[in-house]
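**Student:** this one's sequence-less:
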C-alpha cells in the first residue's frame, strides 16, 4: 500500500468507523455465531500474494461483524462501561503512526512528558492529594499501565520488595524466600479476582476478609486479621482495598482501614478501576475519604472516561519503591538526562510501552472536565431511572445500593426464576446483561455502558426485561400452579479469613454464573 492508497482507504476506514458507531443501535447487540464459525469463511493459509485492500474492506461485514458483541451499543449492559470516543480513536491512530517505544525519556521525550502532564491533570480532576502528583517535584507521580489487574500485581511486587528489604536490613541472616513464605496480604471477599491471582503469581498468601452488609470492608475486620496472623508468625504487608467493587460497586472504608495500615506498615493499594472516574464529580468524592493513607491508587479511564482500551492510570506517592523493585539498567538503555525525568520502564513490568497519553490528552481536551462530569452524571441518572422502573414493577428487588451506573436486581422468589429470566432475555438478542453471585445470592446486573445511551434506550431495555419476566412467570404458573412465596435471602457476612485457595464467591465462575464481572481491567 503506497501513500495514495493509504489516504484513500484511510478515509474509507474513518467513514466506516463513523457509520458503525453512529448506527450501532440498529445492530443486534449479541453475536449469533458458534465456535469455529470463521474457519468456514477463511482459507487455511495466508495468501501468497497481496490482495487489494478494497476486497479486505468488503470482508469486514461478512467475516468480522457477525462475531462481534457490540460493547458500545446502548443495548449493551454487561460488565462495566468500555470507554470509547472519537477523540480517543484519533489519539490511537496517531500513536500507531508515530510508533515510538517510550521505555525512556530519551527514546521520545514527548511520550514521557505528555504522560507526566496528563496523569497530573487526571489526578487533580479526581481530587488526589498532591503527594500523588509529579508536579510538586517529589517522589510521587502517575503512570499509564495496561490494566488494573497488572497494576495490582505490580504494586504487590513493589510492596513485597520493600518489606523484604526492611526485614533483611534488620535480620541479615534471614533468607529472602524464608521471608516471603511468611508474608500475608489482604483483600475483601468482594475484590476482583485479579487480587488473589496476584498473590498466586507473586508467591504470597493472599487472604480474603469478610465485608459487612453493604459489602464493604472495614478496619475492625482488618485489625482482627492482622492480630491473628501476627500471633501465628505471619508478616502482614499489603492490603488491596476496593472503591467500586466488580460485583455490586461497593466501597471499602478507607477511613478505618488506612490508619491501621499506617500503624502496621502495610502498603495500602486502592483499586478504583471503574468508580475512580466518577471522582471527577465532587459529589462522589465522599467515597474516597481516607485516600491520603494509600501508597498507590489505580483507575481505568478505559472504562468510564471515554478512553479506548487500554489506558489504566496508577499513581504512587514514592516511585522509588517501583524503581527499586524493577530497575535493571543496562548501558544501552541509559541516557544523559537520567534522574531529571521519569524513565517509565522502571515503573512497570514490560519494557516497551506505547504512546497512550495521546488519546488521554485528546479526550480530556475535547470534552473538558465539564464534559466528562456531564457524561458520568448522565449515566448515574439513567441507572436511577432503571432502578425506579424495576421497583415500580413490583416483581423485582434491588440487592445492592445503586450508587453510580450499576443496578443489581433479581426477581422475588427462588433463584431459578432469575436464572430463567436471564435465559429469556439473552434469547431475544435485544439487550446484553450478565449475572453475578455474591455469597450464594444470584442476581442480574444492568450497567449503563455506552456513551450514547438515552432514557428511551433504558425504557426499551426495561420493556425487554418486563416481557421476558411475563414469560417466565407464565411458565412458572403452568409448572407450579401458583407463585412460590418470596424467600428472605440471608446476606450476612461469611467468615472468609483464609488462604486464596478458598471458594471465590466473587471471582470464580459457576456454569452460567459470572462472579468476576470486570474483564477490561
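**Tutor:** Yep, that arrived. Every value quoted in this text rests on a predicted model; they were computed, and no experiment measured them.

**Student:** From here on, just use CA atoms for contacts and neighbour counts.
**Tutor:** Will do.

**Student:** Look through the chain and tell me its longest helix.
**Tutor:** Scanning the chain for the helix with the most residues, using DSSP state H, yields helix 357-393.

**Student:** the helices in the stretch 401-521 of the chain, which residues?
**Tutor:** Listed in chain order, the helices of the stretch 401-521 of the chain (DSSP state H, counting those that start in this stretch) span residues 415-428, 455-480.

**Student:** just to revisit the earlier point, for the longest helix of the chain, name the packing helices and strands.
**Tutor:** Applying 3 or more CA pairs under 8 Å, 6 or more residues apart in numbering; DSSP states H and E, we find helix 357-393 packed against helix 86-98, helix 109-125, strand 396-398, strand 406-411, helix 455-480.

**Student:** So for residue 386, which of those sits nearest?
**Tutor:** helix 455-480 (6.4 Å; CA to CA).

**Student:** residues in contact with residue 406?
**Tutor:** Residue 406 sits next to 248, 249, 380, 383, 445, 446, 447, 448 when contact means CA atoms under 8 Å, 6 or more residues apart in numbering.

**Student:** If we use 6 Å, what do you get?
**Tutor:** Neighbouring residues of residue 406 by CA atoms under 6 Å, 6 or more residues apart in numbering: 446, 447.

**Student:** What of residue 433?
**Tutor:** Contacts of residue 433 by CA under 6 Å, 6+ apart are 77, 78, 446.

**Student:** Please, where are all the helices along the stretch 251-400 of the chain?
**Tutor:** Counting by DSSP H, counting those that start in this stretch, the helices of the stretch 251-400 of the chain are 254-264, 301-304, 320-326, 357-393.

**Student:** Next up, a structure to set beside the first:
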C-alpha cells in the first residue's frame, strides 16, 4: 500500500512542479537506459521502493513528462487523480471484459452510453439504441474495426472466405491521420486502396463535391468503394469535415462513414461546440479518445458503431470455452476488437468521468480553448507572422516563407522554453502550438 501511496504522491508532485517549471529538461543522449538498468532480471526479488526510485531516475533522465505544460508539440494527453486511482482499482481486479464477466461488460455498456449522451451522439450509436460502444486502447484500433465492419457491409461474408480482391477503395484527404493509411495497408488493400480526395484549401475540410465525383468515377471503373473517413479535428490543422454533407453521400451510395473525432470530438461536451458532431447520425462508426482531453490517462479511446453485428461477423471465431452460457446479452464485446485479452479500461473511463463531473470537464475544456485563443491573439498581433486558431490549436508561420518558419522553430527549441511541432499544409510549413494539460 505504501508504494501505491507513493505513486499517487509522485503524480501530485509532478503535476504541481510541472506547473511551476521553467525550461524543459532535454533527454540525456546515448545509452543512458543501459546505464540505469542491469542486463538481466535478478534471481532474487528487489524491493518495490528500490525499483520505484530507479524509475524516478529513469524519468528524470528522459526529460520532462507529457504532463509538462510547455509540451505543446502534439496533442494533449491528459490524466487526473481519479484516473490514477481507477488504474489501481483496475489493476487489483485484473479483469478481462468477456461475456463470462457480465458485470464488467455491463459497466462498459453503461459508461459508453453515458459518454455518448454527453457528446450528443445519435441513439443509434449506443447500446440502448441498437448500436454499441466499446473501449479500445487507441483511435487506430477504432479505424481498424471500422474497416473490417465496412468490408463485411460491402462485400458480405464472401470477404471472410476469399479476402480482399484489390478493387476496394477507402476515401480520405491529405489531412487524414496516418493511422488510416496504416490500417489500409495492414488489411491488404495496398496503397492503391487509399484514394485521397481534394480538401478545401482554406478550411482543410474534405470537399463533398470532390468526394461524390471520386466515388462515381470509381464505380464507373468497376471498383468497390468501401469506406469514407471524415475527421473532426485533424492532427495537422484541427480541420473539421462536414459530416452532414459527407454523410448524405455515404447514405446514397451505401458507404460506411467512419468519423475520427479522437481529439476534438471531446469539445462537443460543451454546448457551444455541440455542432462539431452535427450529422453524426450518418456515421456508421465514430471514435473519441478521452485520454486526449477528458483526463483518463493514456490508452482510453471509445468506438461507437451502429452496425455492431457487421464488426462482430468480420472476426467471429467459435470459441465455446470462452462462452458464459447466458444467452440474450447481445454482441460479445470481444467481437468489437481484435485482441481477445480485454483489460477493464471502462472502469477507468467511468470512474474518471463520474469523479470529475460534467461541470469540471466543461471548465477544463474551456480552459484549453482559452489558452489557444490567448496564444492566437498574441500571434495575430505580430506583423511578421501569419496565424490561424482552430479549437485547441494555433498555427503560425513566418510570412517570409517556410525556411524562415523552420529557423524560428529551431530557435524556439534551442531556447528550451517550450516544445512545439510543425506541419506542412498546402505546401507551406506551419508551426503547431497545442496547449493542453
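**Tutor:** Looks like it arrived, so ask away. What you are looking at is a predicted structure, and each value in this text was computed from that prediction instead of being measured.

**Student:** Could I get the TM-score for this pair?
**Tutor:** Overlay of the two chains. TM-score (TM-score structural alignment, normalised by the length of structure 2): 0.94; 432 aligned residues with a CA RMSD of 1.8 Å.

**Student:** Can you say which of the helices and strands packed on helix 357-393 of structure 1 is packed in most?
**Tutor:** Sort these by mean neighbour count, taking mean count of other CA atoms under 10 Å, and strand 406-411 sits at the top with a mean of 25.

**Student:** which residues of structure 2 does that strand align to?
**Tutor:** Aligning strand 406-411 of structure 1 against structure 2 (TM-score structural alignment) gives residues 393-398.

**Student:** Check the offset of the matching stretch from the chain's centre.
**Tutor:** 22 Å (CA atoms, centre = their mean, to the nearest Å).

**Student:** Kindly report the same for stretch 48-64 of structure 1.
**Tutor:** So, by CA atoms, centre = their mean, the centroid of stretch 48-64 of structure 1 is 34 Å from its chain's centroid.

**Student:** Return the set of buried residues in it.
**Tutor:** residue 63 (16 or more other CA atoms under 10 Å).

**Student:** try stretch 168-186 of structure 1
**Tutor:** 179, 180, 182, 183, 184, 185, 186.

**Student:** now do the same end-to-end measure for that stretch.
**Tutor:** 22 Å (CA to CA, to the nearest Å).

**Student:** sorry, back to before: just flag the most distant two among the buried residues of stretch 168-186 of structure 1.
**Tutor:** 179 and 186 (16.9 Å).

**Student:** all strands of the stretch 101-250 of structure 1, in order?
**Tutor:** Secondary structure of the stretch 101-250 of structure 1, counting by DSSP state E, counting those that start in this stretch: strands at 141-145, 183-188, 205-209, 235-242.

**Student:** Any chance of the helices and strands packed on helix 357-393 of structure 1 in TSV with distance to residue 4 of structure 1 as columns?
**Tutor:** Below are these laid out as TSV (distance: least, CA to CA, whole Å):
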stretch	distance to residue 4 of structure 1
helix 86-98	16
helix 109-125	28
strand 396-398	57
strand 406-411	47
helix 455-480	42
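
**Student:** Is the nearest residue to residue 66 of structure 2 once chain neighbours are set aside in a helix, a strand, or coil?
**Tutor:** Leaving aside its sequence neighbours, residue 66 of structure 2 sits nearest to residue 77 (CA to CA, 6 or more residues apart in numbering; 6.8 Å). Classification of residue 77 of structure 2 by DSSP: H, G, I helix; E, B strand; the rest coil places it in coil.

**Student:** what's the counterpart of residue 181 of structure 2 in structure 1?
**Tutor:** Checking TM-score structural alignment: residue 181 of structure 2 goes with residue 196.

**Student:** Residue 410 of structure 2 now?
**Tutor:** By TM-score structural alignment, residue 410 of structure 2 lines up with residue 423.

**Student:** Give me the nearest residue to residue 174 of structure 2, chain neighbours excluded.
**Tutor:** residue 196 (6.3 Å).

**Student:** since we're on the one you found, how many residues are nearby?
**Tutor:** 17 (other CA atoms under 10 Å).
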